[in-house]
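Chemist: Can you look at this prediction? I've put the sequence above it.
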Amino acid sequence: MRSLPYFCRGQVVRGFGRGSKDLGIPTANFPESVVDNLPADISTGIYYGWACVDNGDIHKMVMSIGWNPYYKNTKKSMETHVIHKFKEDFYGQILSVAMVGYIRPERGFGSLDELIAAIHSDIEEAKIKLDLPEHLKLKEHHFFKTSVATTANQILNGHRL
């Protein structure tokens, strides 16, 4: 995937409401405009990288891009699980992410428990990989140092946000 690392930013919108409720793993969803502008070589699947909300601290994250076969979605989504416990929801705030690596393709699961186990495995893999020097340095990328307010009209990875 030539487009990695891939940087994007967008306002957190309400998703399907399954992350916290069904899975116990809260996710932040990007609007369709961000999903629709992904480069062609960013295939569906599970990614890992860095994320921050507004101009806050930078945390490890995992992201699912695709149709979530277990739920049979008809609309492609980008759902980010920031590996950090937040005190409250952050709908409407700006989520900035750097996708730095790919874990696996999306796939269907026979049960909700299998899906949850796979997500936990993805999270653990992301934690380990993000500690590698080549990934740690991206946590310090100037993308995260630029104020969210001043980048609203800049182009990131080829698309205007």
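Modeler: It's in.
Chemist: rest of the way, CA atoms for contacts and neighbours
Modeler: Will do.
Chemist: Could I get the buried residue list for the longest helix anywhere in the chain?
Modeler: Taking DSSP state H as the criterion, the chain has its longest helix at helix 112-129. Across helix 112-129, burial judged by 16 or more other C-alpha atoms under 10 Å covers 115-116, 119, 122-123, 126-127, 129.
Chemist: residue ranges of the helices in this protein, please?
Modeler: Using DSSP H, helices in the chain cover 32-36, 112-129, 133-136, 142-145.
Chemist: re the thing from before, would you check which pair of the buried residues of helix 112-129 lies furthest apart?
Modeler: Leu115 and Lys129 (21.0 Å; C-alpha to C-alpha).
Chemist: next up, a second structure to put side by side with the first:
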Amino acid sequence: MEPAFLKGVVVKGFGRGSRQLGVPTANFPEEVVAQLPPMREGVYFGWAQVAEDEVRGMVMSLGFNPYYKNTHKSVETHVLHKYEQDFYGEQLAICVLGFIREMTDFKSLESLVEAIHGDIKTTKECLDSGEYEKYKHELVKYSLAH
């Protein structure tokens, strides 16, 4: 797939990433989600940059999250770094590089959490391959533009 870039201010989401799943996510406002090029619903990997922090790996879900039966499309990004505090109001820029899996309606919260941890593992393996390293620089340029 061609890399897709997106940036916007992080807003409060559904409040379940950290609390229910143990995997905090950063959410974009709906008007930013609408700017994504046409992409199928699912889980993706790539790079993320919060404000002017270093570029880090990320896992992103795109869609309606059938387990939670969301009524609007969301982009929820888990940055592969443990931040000491929330970063609501900060700019988040992402570079989406590859598709991991389709959205799934899980039978239990435990199976959803297990899949998320599998997505994180897959993301680390893909990004550690070195194949996508060049896109870190592209993300920084995109983040600084405008």
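Modeler: Here it is on my side, so go on. Keep in mind it's a predicted model, so treat the numbers as computed, not measured.
Chemist: Report the contact partners of the most far-flung residue of the second structure relative to its centre.
Modeler: Note on the second structure: the largest C-alpha distance from the chain mean falls to Lys107, namely 22.6 Å (C-alpha atoms, centre = their mean). Listed by C-alpha atoms under 8 Å, 6 or more residues apart in numbering, the contact set of Lys107 of the second structure reads Tyr67.
Chemist: Distance of the counterpart of it in the first structure relative to His120 of the first structure?
Modeler: Aligned counterpart of Lys107 of the second structure in the first structure: Gly110 (TM-score structural alignment). Separation of Gly110 of the first structure from His120 of the first structure (C-alpha to C-alpha, to the nearest Å): 16 Å.
Chemist: Where is the longest strand in the second structure?
Modeler: strand 91-101 (DSSP state E).
Chemist: Which secondary structure elements does that one sit against?
Modeler: If you count contacts as 3 or more C-alpha pairs under 8 Å, 6 or more residues apart in numbering; DSSP states H and E, strand 91-101 of the second structure packs onto strand 4-9, strand 42-50, helix 134-144.
Chemist: Save the helices of the first structure as TSV, and put in distance to Ile103 of the first structure too.
Modeler: Formatted as TSV, the helices of the first structure follow (distance: least, C-alpha to C-alpha, whole Å):
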stretch	distance to Ile103 of the first structure
helix 32-36	19
helix 112-129	7
helix 133-136	14
helix 142-145	23
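Chemist: Quick one: closest of those helices to Tyr70 of the first structure.
Modeler: Using C-alpha to C-alpha, the helices of the first structure put helix 112-129 closest to Tyr70 of the first structure, at 7.8 Å.
Chemist: which helices and strands does the closest one pack with?
Modeler: strand 45-53, strand 59-66, strand 94-104.
Chemist: can you redo those as CSV with mean neighbour count and distance to Ser33 of the first structure?
Modeler: CSV is the format used below for these (neighbours: other C-alpha atoms under 10 Å; distance: least, C-alpha to C-alpha, whole Å):
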stretch, mean neighbour count, distance to Ser33 of the first structure
strand 45-53, 24, 18
strand 59-66, 23, 14
strand 94-104, 21, 14
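Chemist: Which one, of those, ends up nearest to Ala152 of the first structure?
Modeler: So among these, strand 94-104 is nearest, using C-alpha to C-alpha, at 9.9 Å.
Chemist: chain center to the longest helix of the first structure: distance?
Modeler: 14 Å (C-alpha atoms, centre = their mean, to the nearest Å).
Chemist: how close does it sit to the second structure?
Modeler: Compared with the second structure after the fit, helix 112-129 of the first structure shows a mean deviation of 0.2 Å (mean C-alpha distance after the TM-score superposition for the first structure).
Chemist: between that helix and strand 94-104, how big is the angle?
Modeler: If you take axes from the mean of the first three to the mean of the last three C-alpha atoms, to 10 degrees, helix 112-129 of the first structure sits at 100 degrees to strand 94-104.
Chemist: Alright, calling it a day.
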